[in-house]
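[1] how would this look folded up:
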Amino acid sequence: MTRRTVRIAMNGVTGRMGYRQHLVRSILSLQQQGGLDLGDGTTLWPEPVLVGRREHALRAMAEQHGIEHWSTDLDAVLADPSVEIYFDAQVTSAREDAVRRAIAAGKHIYCEKPTATSLDGALELARLAVAAGVKHGVVQDKLFLPGLQKLKRLVDGGFFGRILSIRGEFGYWVFEGDWQSAQRPSWNYRAEDGGGIVADMFPHWEYVMHETFSRVRTVQALATTHVPQRWDERGKPYDATADDAAYGIFQLDGGAVAQINSSWTVRVNRDELVEFQVDGTHGSAVAGLRNCRVQHRSATPKPVWNPDLPATEAFRDQWQEVPDNTEFDNGFKAQWELFLRHVVLDEPWRWDLTAGARGVQLAELGLRSSAEGRRLDVPELSL
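    From the prediction side, this is the model:
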């Protein structure tokens, strides 16, 4: 067995998502399993090079996990010819410049979303990557969740018949930071730092709808800031200038209508933090992070509206659980494996910077729709 090492500059892994999901649950997990078997007698060994601004945090992380290389000098890392891939999980406002520099250095690009703070910036990154001939990808982790993979299996199998509607509910209560610490960083609630739930979540919803159902044709959204003041990591109060809740209606190719609520100011009364209900002429499904339940038309009850009597049926008990039928790995790790195979073996890959630009486009149009109070078309993108 031949071992092929791929060195990856990982920028922004001192943050919660970059650290937990990308470094620990993906790259270090691949190392713990002995590398990625490419199936041709070669094992791919991913070697992280940690990059960031906080020297003490990088040093402590490297020591904790036995990582040899780390640096606060991004340009020096990008100048190293042994580094093949640049990964970015920084705050959104810092991502575009760093990715540009990595493309100019000839590195393959893999990054979190949104890829830029504007559609123009996102499209320019895609154009630059294509012109430079580097491979490029954007994290679209929700597609690899067990619940949504089961939902996709149902769609591909024709379970729904004609899909009529999709209703999504996402969110939870993020504490303001005064009497309990917040679960999300304070920059998420400052528009000037690239925060806002539309910028964060609409890129997710774009690829979920695009990949699972069909392309988004129109958007109508209302974005608002329900909690106008929060407290940062030092306990200092600040004005929340970014939206913390968004209510969107999307028309899809084929006629289906999607309604998705996104909120950091909602208390959870559902089985999972995100759920999608899909209704079709032949059946319905409710999918979350891990689970998916279905109700076929042959097993659909016939409720009768009668407000004078208590409900006589336990409606949730009338749904059937969709079996796993396979083993699901961590979604971030699964996509990392596909991207690494794309880089080394040139295997097919469709979640590129152009796909990332579609997410930025939908977020930009969603905010504009909210500001103008009207429904907007979502044009197809071209480089």
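[2] CA only for contacts and neighbour counts going forward, please
    Noted.
[3] Outside of the longest helix belonging to the chain itself, list whatever touches it.
    Looking across the chain with DSSP state H, the single longest helix is helix 353-372. Applying Cα atoms under 8 Å, 6 or more residues apart in numbering, the contact partners of helix 353-372 are 113-119, 122-123, 125-126, 136-138, 198-199, 201-207, 219-223, 248, 375-376, 378, 381, 383.
[4] which residues are contacting the helix or strand following it?
    Downstream of helix 353-372, the first helix or strand assigned by DSSP states H and E is strand 376-377. The contact list for strand 376-377 (Cα under 8 Å, 6+ apart) reads Arg217, Thr218, Val219, Gln220, Leu365, Ser369.
[5] can you check stretch 300-312 too?
    Gln318.
[6] what about that stretch, distance to the chain center?
    Here stretch 300-312 shows a centroid-to-chain-centroid distance of 39 Å under the convention Cα atoms, centre = their mean, to the nearest Å.
[7] Just the buried positions in stretch 294-307, please.
    Val294, Gln295, His296 (16 or more other Cα atoms under 10 Å).
[8] Just give me the closest of those residues to Gln90.
    Relative to Gln90, the closest of the buried residues of stretch 294-307 is Val294; by Cα to Cα it sits at 38.3 Å.
[9] this one as well, want them side by side:
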Amino acid sequence: MTRRTVRIAMNGVTGRMGYRQHLVRSVLALREQGGLDLGDGTTLWPEPVLVGRRGLALEEIAAQHGLDHWTTDLDAVLADPAVEIYFDAQVTSARVAAVERAIAAGKHVYCEKPTAPGVADAVRLARLAQQAGVRNGVVQDKLFLPGLRKLKRLVDGGFFGRVLSVRGEFGYWVFEGDWQQAQRPSWNYRAEDGGGITLDMLPHWEYVLHELFGPVTSVQALATTHIPRRWDEAGKPYPATADDAVYGIFELAGGIVAQINSSWAVRVHRDELVEFQVDGTHGSAVAGLRSCRFQHRAATPRPVWNPDQPATERFRDHWQDVPDNGVWDNGFKAQWELFLRHVTLGDPWPWDLLAGARGVHLAALALESSTQARRLPVPELPR
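    This next block holds a predicted model:
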């Protein structure tokens, strides 16, 4: 077995997502399993080069995990011909300039979403990558969640008949930061720093809807800031200028209607932090992060509305679990493996920067819809 090393500049690994999911649970997890078997007698060995602005934090992470390479000099990393891939998990406001420099340096690019704060920059990055001939991709991790993979199995198997609607609920209570520390960074709640749940989450829902049910053709949304004052990491109060909740109705190709609520100001009364209910003529299903339950039309009870009597029907008992029928790896790691195969072997890869731009486009139209209080069409972005 031949081992091939691929050096990856990983920018933003001092952040929560960049560190936990991308460095530790993806790239380092691949190293712990002995590398990525490419199936042709070659094992791909990922060698991360940690990049960021805080040298002490990078040095600490490198020492903790036995890594040799870290730097605060992005230009030096991009000038290194041994570095093949640039990965970006920085705050959104810093992403465009760095990704543009990586493309100009001829690096293959993989980055978190949203790919840019605005549509023009998101599309421009996609076109620059295409013109440069570099392989490029955007993280679309929700597609690899066990619950949604089970849901897709039902879709692909024709279980639903004609899909009628999709209803999604996502979110949880993020503490304000005064009497309990907030679970998310304060920049998420400042519009001037690129914050806002619409820009954060609607790119996710765009690819979930697009991949499972079809492209979004129209959007009507209400974005709002429920908690106008929060406290930052230093315990200082600040005005929350970004939206912390967005309520959207989306029409999909074929007439499917999707309604998805996203909020950082909701207390969870669900089995999981995100749930999607899909209703079709032949059956329904409810999918979360890991589980998926279904009800066929032959097993659908006959509810009767009677507010004068207590409910006696245990509606949840009429649903069945979709079996695992496989081993589900970490979703971020699974997509990293596919991207590395795409870079080294040319395997198919549908989640490029243009796919990321679609998500930014939907978020922008949702915010515009909220401002104008009307439904807007979602035109297809030109490739």
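[10] How close are the two chains, by TM-score?
    In this superposition the chains share a TM-score of 1.00, using TM-score structural alignment, normalised by the length of structure 1; 383 aligned residues with a Cα RMSD of 0.4 Å.
[11] Trace the longest helix of structure 1 over to structure 2 and give me the residue numbers.
    The alignment of helix 353-372 of structure 1 onto structure 2 (TM-score structural alignment) spans residues 353-372.
[12] Now do the buried residues in that stretch.
    Quick answer for stretch 353-372 of structure 2 (16+ other Cα under 10 Å): 353-370.
[13] Arg165 of structure 2 looks like it's in a helix, true?
    Quick fix: residue 165 of structure 2 is Ser, not Arg. No: with DSSP: H, G, I helix; E, B strand; the rest coil as the criterion, Ser165 of structure 2 is strand rather than part of a helix.
[14] Tell me who's in contact with the counterpart of Gln31 of structure 1 in structure 2.
    In structure 2, Gln31 of structure 1 lines up with Arg31, judged by TM-score structural alignment. By Cα under 8 Å, 6+ apart, the residues touching Arg31 of structure 2 are Trp45, Pro46.
[15] on that earlier part again, from the contacts of helix 353-372 of structure 1, which would you call buried?
    113-119, 122-123, 125-126, 136-138, 198-199, 201-207, 219-223, 248, 375-376, 378.
[16] The longest helix of structure 1 vs structure 2, mean deviation?
    Superposing on structure 2 and averaging over aligned pairs (mean Cα distance after the TM-score superposition for structure 1), helix 353-372 of structure 1 comes out at 0.2 Å.
[17] can you give me the helices for structure 1?
    Here structure 1 has its helices, by DSSP H, at 16-17, 29-32, 55-65, 74-78, 92-104, 119-132, 146-156, 197-212, 331-345, 353-372.
[18] mind checking which of the ones you listed is nearest Gly235 of structure 1?
    Of all the helices of structure 1, helix 16-17 comes closest under Cα to Cα, at 19.1 Å.
[19] Read off where that closest one ends up in structure 2.
    Counting by TM-score structural alignment, helix 16-17 of structure 1 corresponds to 16-17 in structure 2.
[20] next one: the matching stretch to chain centre, how far?
    Centroid displacement of stretch 16-17 of structure 2 relative to its chain, using Cα atoms, centre = their mean, is 12 Å.
[21] so Ala191 of structure 2 sits right up against Asp244, yeah?
    No: applying Cα atoms under 8 Å as the test, Ala191 of structure 2 and Asp244 come out as separate, 10.4 Å apart.
[22] more neighbours, these two?
    When neighbours are counted by other Cα atoms under 10 Å, Ala191 of structure 2 and Asp244 differ, and Asp244 comes out ahead with 27 against 14.
[23] What is the neighbour count of Phe175 of structure 2?
    For Phe175 of structure 2, using other Cα under 10 Å, the count is 17.
[24] tally of neighbours for the residue nearest to it when sequence neighbours are not counted?
    Nearest residue to Phe175 of structure 2 in three dimensions, chain neighbours excluded: Ala182, at 4.6 Å (Cα to Cα, 6 or more residues apart in numbering). A count of nearby residues for Ala182 of structure 2, using other Cα under 10 Å, gives 17.
[25] list the contacts for Ala182 of structure 2?
    Val174, Phe175, Glu176 are the contacts of Ala182 of structure 2 under Cα under 8 Å, 6+ apart.
[26] The last one -> structure 1?
    For Glu176 of structure 2, the aligned position in structure 1 is occupied by Glu176, per TM-score structural alignment.
[27] Isn't that match up against Arg230?
    Yes: using Cα under 8 Å, Glu176 of structure 1 makes contact with Arg230 at a distance of 4.8 Å.
[28] neighbour-wise, which of the two wins?
    Glu176 (21 against 18).
[29] so what's the more buried one up against?
    Ala182, Val227, Gln229, Arg230, Trp231.
[30] Switch those over to CSV; also include distance to Pro301 of structure 1.
    CSV is the format used below for the contacts of Glu176 of structure 1 (distance: Cα to Cα, whole Å):
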residue, distance to Pro301 of structure 1
Ala182, 43
Val227, 41
Gln229, 46
Arg230, 46
Trp231, 48
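[31] Enumerate residues external to stretch 250-265 of structure 2 that contact any of its residues.
    With Cα under 8 Å, 6+ apart, stretch 250-265 of structure 2 has contacts from 163-174, 197, 201, 213-220, 226-227, 244-249.
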